[in-house]
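S.K.: dropping a prediction and its sequence here:
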Amino acid sequence: MWKKTFHTVSLILLLLIASPFMVTGESTVEVMALSGTTGLSLVKLLEEQPTIYPGVTFNYTVLKSPDQISAKIISGEADIAAVPTNLASILYNRGIPLQLAAITNWGVMYVVGSASTISSWQDLKGQEIGVTGKGSTPDLLFRYFLTANGIDPEEDVTIRYYASPAELTQLVIADKVRLATLPEPWVTEALSRNLSLTVLLDYQQTWQQLEQRSDSYPQSALVVKTQLAKENPAVVKAFLQAASDSNAWVVTQPSAAGLLAEKYLSISAPAATAAIPRCNLRLDEAYQVQAEIDYFLEKLYSFQPQSIGGKLPDEEFYLQK
């Protein structure tokens, strides 16, 4: 009798070790991505929904706004999410149990327009420029680049704010706004529909030159619910590998990826295909590039502390190897 009981207990323990989700009662992982370039690196997973880890189903949801995806993370509905890096810091500093697992793109911002006389940041002096999201990361970086080049954002230029990149893009296409800061894929959308437009300035190159960094700024990230990371690290590791493979596929197969971007992310296929080379897609696990993330968040904090949640996140913010 004792041997039979011991055998039964041993079998249960073996199953629990082999199937970590039995410990938590979970058999699904909810993956949520923000529409647009933030979710672009995951489109292969959205389409194929492969088996990433035995016995675990990964469900995918695409959300249209930062507010929507924030609500899902705060409520605990999202186990893994693709979000802007500074939003990850804001949520962490609010006490939301998450960890930064990886960076998925390294900047997608550009200044576009039809002004052929503009070839440097100094040339923006005296100009009127359209910008989206007052106080957002693109806005803060824009103001920083101006200041670093001797231009006072309050006195030397006129900044007009718009609600969304989509709205600003339409005005640029119609020649109602002469200069604008836009992210991909809206840059490509604008250039393809108004042939007088061109890319005038590159945020990413400017960042590297000013800061003397080997990489651009880490704009988008994957975050993981802390409980999932601690209780099921093998599942998280498997997902990060799958996400990395998807990211690499998008870079090497832009035409096919463009079709999926149109299907899942509300980006037109031609625009997505043409934009991918300028999206700086590369997945790096957070522990590998922590110095770059720290530097970026410190810079944002120096501009506007609330842009990262009022303080620099501590070491627990980063998912370690």
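M.R.: Cool, got the structure.
S.K.: every contact and neighbour count from this point should use C-alpha atoms.
M.R.: Noted.
S.K.: can you give me the helices for the stretch 101-250 of the chain?
M.R.: With DSSP state H, counting those that start in this stretch, the ranges of helices along the stretch 101-250 of the chain come out as 137-148, 165-173, 186-193, 203-211, 226-231, 233-252.
S.K.: for the residue most central in space within the chain, list the residues it contacts.
M.R.: Nearest residue to the geometric centre of the chain (CA atoms, centre = their mean): residue 220, 2.0 Å. Neighbour list for residue 220: 38, 82-85, 103-107 [criterion: CA atoms under 8 Å, 6 or more residues apart in numbering].
S.K.: next one for the comparison:
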Amino acid sequence: MRGIVLILITISTLLGNLKIYSPKAPPSIPLFNREYKGVTIDLYDRFNTAILPKIVKGEEALYIIPTNVAAKLFNKGIDISILATLSEGLLFFCSKEDKRLSEIKDKTIYVPAKGSSPDVITNIIIKKSQNIKIKYSSAPEIAKLMKAGRIDFSVLPQPLASMVESDNIKIFDMKKDWGKTDGEFTIPQVSIVAFNSILESKKIELNKFLIDFEKEIKKINESEELNFERLQPIGWKLSKNNLKRSLKKMNLTFNNNFQSVKVYLEKLYKKDPKLIGGKIPSEKFYKK
């Protein structure tokens, strides 16, 4: 688990002592956009120090975390199940040329955090024949370099990708490149998981929350209505208009049909089994 660093928001939802831990990222928007009774919010800087210990010691809660990290934890014996994926693709290729990631050759691209989901997905898409050199930095720093014109190509998640988009910088949803080989165009890199112990002990509270959460995601996607003030704790320095423009590209979803997850994990396994804990998770990983 070393090297996995995320800035996280902790959300304690007191629906019968049900807790949720969620990242400072687009999948948190539906949690903040409406009021869930008894919600409290705390900021965390690092997954390894703030969230991982809670999972390892078995704290009963819901966790919104990278899908491959969830698989890795499951394969290491942590008794969790995946409930749903929350985005079909947050990553965009940002380019000074009108070309997708799979179309460039002999270039240097900047990618956030070596070993992170963006790094893994990028390396699966590119081919050796493209002769691509990858350099690493933090996502905010890469966005600054792109906006300043100091680099020409990068991979960034939303909303940072929309922040750098301009007349000179094109952004391309990486789903099209991702699905070229097998026709599975979704990139389910973020999921909500839970300890199996609460699936029964807090079944009523959990089901109520998941129903409300799914409805909120659907509402946001259909109406694009955001409670801008409630979203401020997430920390994005975006205007209302820019956030709405980015929202369309976040591909938020509540998908508990796990076919895309299985394809995603198989691709990661073929790249490096260690990315998902050494093996393909069994069917017990998926909440039925």
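M.R.: Received it, and whenever you're ready, just let me know what you need. Just so it is clear, the model here is predicted, and its values are computed rather than measured.
S.K.: mean deviation, the lengthiest strand in structure 2 versus structure 1?
M.R.: Ranked by residue count under DSSP state E, the longest strand found in structure 2 is strand 80-87. With mean CA distance after the TM-score superposition for structure 1, strand 80-87 of structure 2 departs from structure 1 by a mean of 0.9 Å once superposed.
S.K.: what residues in structure 1 pair up with that strand?
M.R.: Aligned using TM-score structural alignment, strand 80-87 of structure 2 spans residues 98-105 in structure 1.
S.K.: excluding sequence neighbours, find me the nearest residue to the alignment partner in structure 2 of residue 69 of structure 1.
M.R.: In structure 2, the residue paired with residue 69 of structure 1 according to TM-score structural alignment is residue 51. Take residue 51 of structure 2 and drop its neighbours on the chain: the residue closest to it by CA to CA, 6 or more residues apart in numbering is residue 21, 7.8 Å away.
S.K.: you'd agree that neighbour is up against residue 64?
M.R.: Yes: when contacts are counted by CA atoms under 8 Å, residue 21 of structure 2 is listed as touching residue 64 (6.1 Å).
S.K.: what sits against residue 130 of structure 2?
M.R.: Contact analysis of residue 130 of structure 2 by CA under 8 Å, 6+ apart lists 102, 104-106.
S.K.: please redo it, this time with the cut-off set to 10 Å
M.R.: 101-107 (CA atoms under 10 Å, 6 or more residues apart in numbering).
S.K.: likewise for residue 129 of structure 2?
M.R.: 105-106.
S.K.: roughly how far apart are it and residue 172 of structure 2?
M.R.: Going from residue 129 of structure 2 to residue 172 of structure 2 by CA to CA, to the nearest Å gives 21 Å.
S.K.: kindly report the same for residue 110 of structure 2.
M.R.: Counting by CA to CA, the gap from residue 110 of structure 2 to residue 172 of structure 2 is 15 Å.
S.K.: those two: which is more packed in?
M.R.: residue 110 (26 against 20; other CA atoms under 10 Å).
S.K.: what do we get in structure 1 for that one?
M.R.: That one, residue 110 of structure 2, aligns with residue 130 by TM-score structural alignment.
S.K.: now residue 286 of structure 2
M.R.: Using TM-score structural alignment, residue 286 of structure 2 pairs with residue 318 in structure 1.
S.K.: quick revisit: verify the stated contact: the residue nearest to residue 51 of structure 2 with residue 11.
M.R.: Yes: between residue 21 of structure 2 and residue 11 there is a contact at 5.2 Å, judged by CA atoms under 10 Å.
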